[in-house]
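In: only geometry, no sequence info:
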């Protein structure tokens, strides 16, 4: 078997750092899929990524000629031959279309029937000619973000592609990818892009990049090197860094020749509030703050340079100047902002647009106060603080800090509120109103922060639906899906007794000045919420059937929905649930066949067998025992009691003939079974569960 090493390197302009690893992994998986489709064998595939390259190295790829099997299925045998055994027009037409002789066909048989079938083998194109096609397909199928267009022919990829290397051992694979010819010149470091790195053999990759320009093409190795050097560097000042996998991943994606360096800033900047200081160092400058053993930030920071230079002192000095400028700006903005109390910015919110056609941030603040008062009607002790938090919630949008650094909205509001002697619960709520900010983000911890977050999100969501900014299947520019899921997660996690329908109606009423019937819009928003719930429960591991069994009831209380789904899931997973589920299934199957009304009362005088009397008493006891449990939504306890009916139901089926010759007795027994079904179907629709 003839095998070779295949190298593919796609040289690009700077790829988006946060998506680099995902783009690279997608390229790798797509390429494997394409190879499998064409039945091309190989030993191992390694993938590489830096800010300016995506690469694959395929070891021992089988270069021998391959044959692919072609199958053409024709009409069914019934339609292929007439009653005299002659070919029909349908069969003749199929044979002519594919230039097939009837003698070369066979018959395909399966459970569904029998058809004419033609099978042949065709020599596949040479693998050398397939490689460019496979590569381009694998790149085009990457689905991490919307691609950009460049050049006159409007080619689309995440960033412009500038260079293509395709080598089979030491030979260039001729061909084009995105109209760029393959060569053997590797994409160099951005600082040395004029210098050529010529690769003679595919096996030299990726070592040749490191030998020539200290480029670590392997993402995982690059990350390990960065972490190791960070640990060694911070030992010098006896500090430590917090675990921040997201930032480390982003830094790894920003560099390809990493050099870890230690820098410092002036101690006076330590007076900047901790979260803001941390934000500037991490988010703005992509550096790592250093802490002492008391968890205080030290006047040092770690940064990773992308240039392996002998002039590291100059790089450190330049980086320190940039950091100093950033921190000086924050210091200046904080000083100016503190001249005005937070609440004094409220009137200025009239000049800040929330959204076209739905008013200003001042109007939004008034709506938040109304919603907060409505939500806290059952918790009057929190009303004053909650209303205060709602009033101050958007005031920091006017501040200099937020105008310069919008991501600090909420956080800066919290600090200013504390400085203005506001209650801690009020200040924390101002920050927590924006949580969760992204998928999987933490939730608000305080009650007031939770209800302020719910109010803020439902106000935005209702307003957008009200003016017609509704998400489509592939577009959600205002992140309304995230807002809806955030509301649901908070309600469930914080166990807040809210009904979605009431919440939505209250929110919509604040937009509807003419008091037009909002019922259709309300129903539309509820469906939107329920669809989010469905996908969320699937994501966290619940069975699709279990979710449908509960959501099919069109309930609108998230807490109630959550309790039911959890209870049904626990019950179904329990070791002894199978037998009672078989009983339930049998009952449902019997009742589904019946067209007569089963709503009348059970007549005990028509009971002939002791088994039906026992079952009747047990069902009656179950009804009484679960009445309060249903009111308290204790569904897990209800399932425990349902389990007690397993034996009486089995004895009933073993000894009682349901379809009695006397229609009244038959109907009575069906009503008895239906009375049990009514109780268990109060929890979920069990017909989805088998």
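Out: Sure thing, it's come through. All values reported here derive from a predicted model rather than from experimental measurement.
In: Please make it C-alpha for all contacts and neighbour counts, starting now.
Out: OK.
In: what's the helix or strand harbouring residue 11 packed up against?
Out: Using DSSP states H and E, residue 11 falls within strand 3-12. Helices and strands touching strand 3-12, by 3 or more C-alpha pairs under 8 Å, 6 or more residues apart in numbering; DSSP states H and E, are strand 53-62, strand 161-168.
In: would you turn those strands into a markdown table with mean neighbour count and distance to residue 426?
Out: Output for those, formatted as a markdown table (neighbours: other C-alpha atoms under 10 Å; distance: least, C-alpha to C-alpha, whole Å):
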| stretch | mean neighbour count | distance to residue 426 |
| --- | --- | --- |
| strand 53-62 | 22 | 49 |
| strand 161-168 | 23 | 51 |
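In: who wins for proximity to residue 16 among these?
Out: Taking C-alpha to C-alpha as the criterion, residue 16 comes closest to strand 53-62 out of the helices and strands packed on strand 3-12, the separation being 11.5 Å.
In: And here is the other one:
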């Protein structure tokens, strides 16, 4: 069957830059799904996306579906003919529906009976017939939250669509979508290219557009933008300050990237660099430049969509645009410094944190108390933590943060230093939101960690305390992120903190505001539940995680120490046999309703078998070593010690009958197994490692 490469392009007005890549990927995914569902053979599907176009390119698309044979089973033979062998009405109706006579039907014979059968030959439909439905199906499933209408059209799309190019090789496939009939017309660059031109072949799409000053391939355009930024910065011996999100947004704004250099008055550098960088990146999509020390310089890069014959005018225009934004930041900074952070506390009382939980002023007071409490437990400066907690949200009432919300915390640090607050207090205001995202840095000292933990715990306990638990993908207070932040801070900074104690204190600080009496256990379980995802990201086996989770340790650093110990234990040769033995012991004790947490009394006078005496001696020796290691939470030492019990345990089960006829002997042997089980449970439930 003939195949050709196929192109479908929507020529639009400027598409939303933050949605462009998602739209391009979704168009390809949905079109591929439509092709697959329609059983239309193809090679691969790729996508193009630029500010004024979305396109999919399908390689080796078959000219039609394969013909197929569809078996249509009719009534059973016993019901298809009467006693005289004449077709019944059921058989005649079935045959008529298939366009045949009953006599033309074949027979389907199975071990369950015999039926009439018609094998219908269904010819495949051609690509010219199918393509309109496939394109419309793919477009209808694009992630467009707010579609719009334009002109007199009743159709809707994310932006007005002006051209529809559909080529199968060099042939135009006649379809209609979004109020347009297909053609070979494509839009060139808005300024450098032809307004519209004719595309001769699907394979020439990218090269034809490039001759029209359009790089249609999103990733290629992004790579070119990156390279130009890096080259321009390197020529100045500076470093461009951008992330992938900014680079993708810039690449979504231009069809033909041209990086240019501009500058601003050096006097603006007296303003904290974070505020200047924020307005350059967020408002203007400019790329700031940093020196070798990470300090901002008064030169920046921007990406133009044209190759100007008079670049000085373009540069001057961008410098004029940025100046008032920087002037605003300078004004806000200078005016904010005239008022201390402490004097802003009362104004926090006018802003609600949450209706049932009170204002930001009340939240600040709670954070202050909880910060001091945490600092005392980790040997950080309690007074500094208490002070930092109180001032944590004060910068939210500053002009700078109201104008540039992303610099909250950052400006708190600068304003605290301006107020002659202790450097630890200022640093804590800056680091209170850490970690903000996966992989983000953590607070740098105990005071900052105390405030960061207090802030997150106050939110967790408060929202759970009024019964507003996150459901599905709805998590308006970012409780999952807060929980992961709590775990990362405690584990990665090795802080000796217990979630139970922290949540208890937070509930106490809230007083009578909370209404959910299950909040304590729910918060602790919720935070511990985040540990599973966090550990799986570190390639920890799920059975290792489950074995520790079964013991519900509530100190995250202790939890992680157990995880590491069990992971190491699992790699030992003895682990499989010991896990199986633990599972066997657990089953025996459960059937006998033995209280695993009860104090164990073993009467050595009742030990008669050599193997049970040997196990008792080995357990007694191990118990002392486990006790010593438990004091320092050296779980690796505990499990390494217990791994030496393998031979004694195997011999015991090979040679000793636990369920002895003598009740005293039976209970003594059960006590022996209880001690064995207790020693392993000091670290984790090793039985979970046993293979089913």
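Out: Cool, the structure landed. All figures in this text were calculated on a predicted structure; none of them were measured in a lab.
In: So residue 527 of structure 2, which state does it fall into?
Out: Taking DSSP: H, G, I helix; E, B strand; the rest coil as the rule, one finds residue 527 of structure 2 in the helix state.
In: so what corresponds to it in structure 1?
Out: Aligned by TM-score structural alignment, residue 527 of structure 2 pairs with residue 529 of structure 1.
In: Quick check: that match touching residue 483?
Out: No: between residue 529 of structure 1 and residue 483 there is no contact under C-alpha atoms under 8 Å: 9.7 Å.
In: Compare the two and say which one has the larger neighbour count.
Out: residue 483 (25 against 21; other C-alpha atoms under 10 Å).
In: Which strand or helix spans the residue nearest to the spatial centre of structure 2?
Out: Ranked by distance to the mean C-alpha position of structure 2 (C-alpha atoms, centre = their mean), the top residue is residue 438 at 8.5 Å. Assigned by DSSP H and E, residue 438 of structure 2 belongs to neither a helix nor a strand.
In: Can you tell me what it aligns to in structure 1?
Out: Under TM-score structural alignment, residue 438 of structure 2 pairs with residue 439 in structure 1.
In: ok, that match to residue 542 of structure 1 distance?
Out: Between residue 439 of structure 1 and residue 542 of structure 1 the computed distance is 18 Å (C-alpha to C-alpha, to the nearest Å).
In: circling back to that earlier point, now the match of residue 438 of structure 2, nearest residue through space, not along the chain?
Out: residue 482 (7.0 Å; C-alpha to C-alpha, 6 or more residues apart in numbering).
In: ok, the one you found touching residue 440?
Out: No: if you go by C-alpha under 8 Å, residue 482 of structure 1 and residue 440 don't touch, sitting 10.1 Å apart.
In: got a list of what residue 114 of structure 1 touches?
Out: 76, 77, 107, 108 (C-alpha atoms under 8 Å, 6 or more residues apart in numbering).
In: wait, residue 12 of structure 1
Out: Counting by C-alpha under 8 Å, 6+ apart, residue 12 of structure 1 makes contact with 52, 53, 159, 160, 161, 162, 163.
In: Widest-spaced pair of those residues?
Out: 159 and 163 (12.0 Å).
In: Do I have it right that residue 342 of structure 2 meets residue 393?
Out: No: with contacts counted by C-alpha under 8 Å, residue 342 of structure 2 stays clear of residue 393, the gap being 10.2 Å.
In: Could you check which of those two is surrounded by more residues?
Out: Neighbours per residue, other C-alpha under 10 Å: of residue 342 of structure 2 and residue 393, the larger number sits with residue 393, 24 against 14.
In: Look up how far residue 593 of structure 2 lies from that one.
Out: 54 Å.
In: And for stretch 670-689 of structure 2, what's in contact with it?
Out: Against stretch 670-689 of structure 2 from outside (C-alpha under 8 Å, 6+ apart): 543-544, 546-551, 562, 566, 570, 576, 578-583, 585-586, 589, 594, 596-597, 600-602, 616, 619, 623, 626, 630, 635, 638-639, 642, 658.
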